[in-house]
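Student: would you be able to build a 3D model of this:
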Amino acid sequence: MPQPIFKIVARLEWQAARSAGAYEGATVDLTDGFIHFSTAGQVEETASRHFAGQRDLLLVAVDPDRLGEALKFEPSRGGALFPHLYAALPFSAVLWEKELPETADGGHDFTGLLV
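Tutor: Here you go, the predicted model:
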């Protein structure tokens, strides 16, 4: 199995998507026209840049092989290739979802999550 890709998402947003049957993306995803993901090596920086101080988040692991040709790895931050999904995320591609704990300084604790 390939390495999973990751999405950080607000718990309430994820619960609403579960009820709807598919995840269409956060506001920034809808604005950009694709769902932003990160690799294991990128997700902690993504959290610190875009989710600092936010609580009640989930880390969602996704099998990229289940996303087909709608998944593209494209240059973004610093020229690094980031996974972008040009479709709704089907729950059949989700490997797991786990709480993303906050730290005292407003960051997030990834200890044991990316294994």
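
Student: could you use CA atoms for every contact and neighbour count after this?
Tutor: Noted.

Student: ok, which stretches of the protein are strands?
Tutor: Taking DSSP state E, the strands of the chain run over residues 5-10, 35-36, 57-62, 71-75, 81-85, 94-100.

Student: next, the angle from the longest one to strand 57-62.
Tutor: Orientation check (axes from the mean of the first three to the mean of the last three Cα atoms, to 10 degrees): strand 94-100 against strand 57-62 gives 160 degrees.

Student: show me the contact partners of strand 94-100.
Tutor: If you take Cα atoms under 8 Å, 6 or more residues apart in numbering as the criterion, strand 94-100 is touched by 56-63, 108-110, 113.

Student: which residues in this protein form helices?
Tutor: Secondary structure of the chain (DSSP state H): helices at 11-20, 27-32, 43-50.

Student: please generate a structure for the following sequence too, so the two can be compared:
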Amino acid sequence: MTIYKILRPAEWAALQSAGVTPGAPVDVADGYVHFSTAEQLAETAARHFAGEDGLMLLAVEDAALGDALRWEPSRGGALFPHLYRELRLSDVVWARPMPLDGGAHRLPALT
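Tutor: Okay, the predicted model is just below:
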């Protein structure tokens, strides 16, 4: 299954430069990298990234993350994928921009 991570411009640049990232400040504070499924993505963008421009959407295959990935209850009791190690650039299958369109983020094709 493909899971998704939203990064701000500076976070994406840091991942590209260093090859690894502990994630956004909320990821560092929580001790894991937050991901979303395709079904959870629009609400994640609206709730946590409202009005932010320049976002990048990263796609990662969950099976490639092994035991470091755990599915845990979060928003409304839904299971969310959490990565308990740094995200590696080599984990990323693709990255695409999420431009603002009328105040909301336009999600790229997820395939």
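
Student: what TM-score do we get after superposing?
Tutor: Overlay of the two chains. TM-score (TM-score structural alignment, normalised by the length of the second structure): 0.95; 111 aligned residues with a Cα RMSD of 1.0 Å.

Student: which members of the contacts of strand 94-100 of the first structure are classed as buried?
Tutor: Burial by neighbour count, 16 or more other Cα atoms under 10 Å: within those this picks out 57-63, 108, 110.

Student: pipe those into TSV and attach distance to His36 of the first structure per row.
Tutor: Converted to TSV, these look like this (distance: Cα to Cα, whole Å):
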residue	distance to His36 of the first structure
Leu57	15
Leu58	15
Leu59	13
Val60	12
Ala61	13
Val62	12
Asp63	14
His108	18
Phe110	19
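
Student: how close does the counterpart of Thr21 of the second structure in the first structure get to Leu85 of the first structure?
Tutor: Taking TM-score structural alignment, Thr21 of the second structure has Tyr23 as its aligned residue in the first structure. In this view, Tyr23 of the first structure and Leu85 of the first structure are 11 Å apart by Cα to Cα, to the nearest Å.

Student: so for those two, which residue has more residues nearby?
Tutor: Comparing Tyr23 of the first structure with Leu85 by other Cα atoms under 10 Å, the one with more neighbours is Leu85, at 23 against 19.

Student: contact partners for the residue of the first structure positioned farthest from its centre?
Tutor: Here the centre of the first structure is the reference, and by Cα atoms, centre = their mean the most remote residue is Ala104, at 22.4 Å. By Cα under 8 Å, 6+ apart, Ala104 of the first structure lies in contact with nothing.

Student: the one 10 residues further on too?
Tutor: Leu114 of the first structure makes contact with Ala40 under the criterion Cα under 8 Å, 6+ apart.
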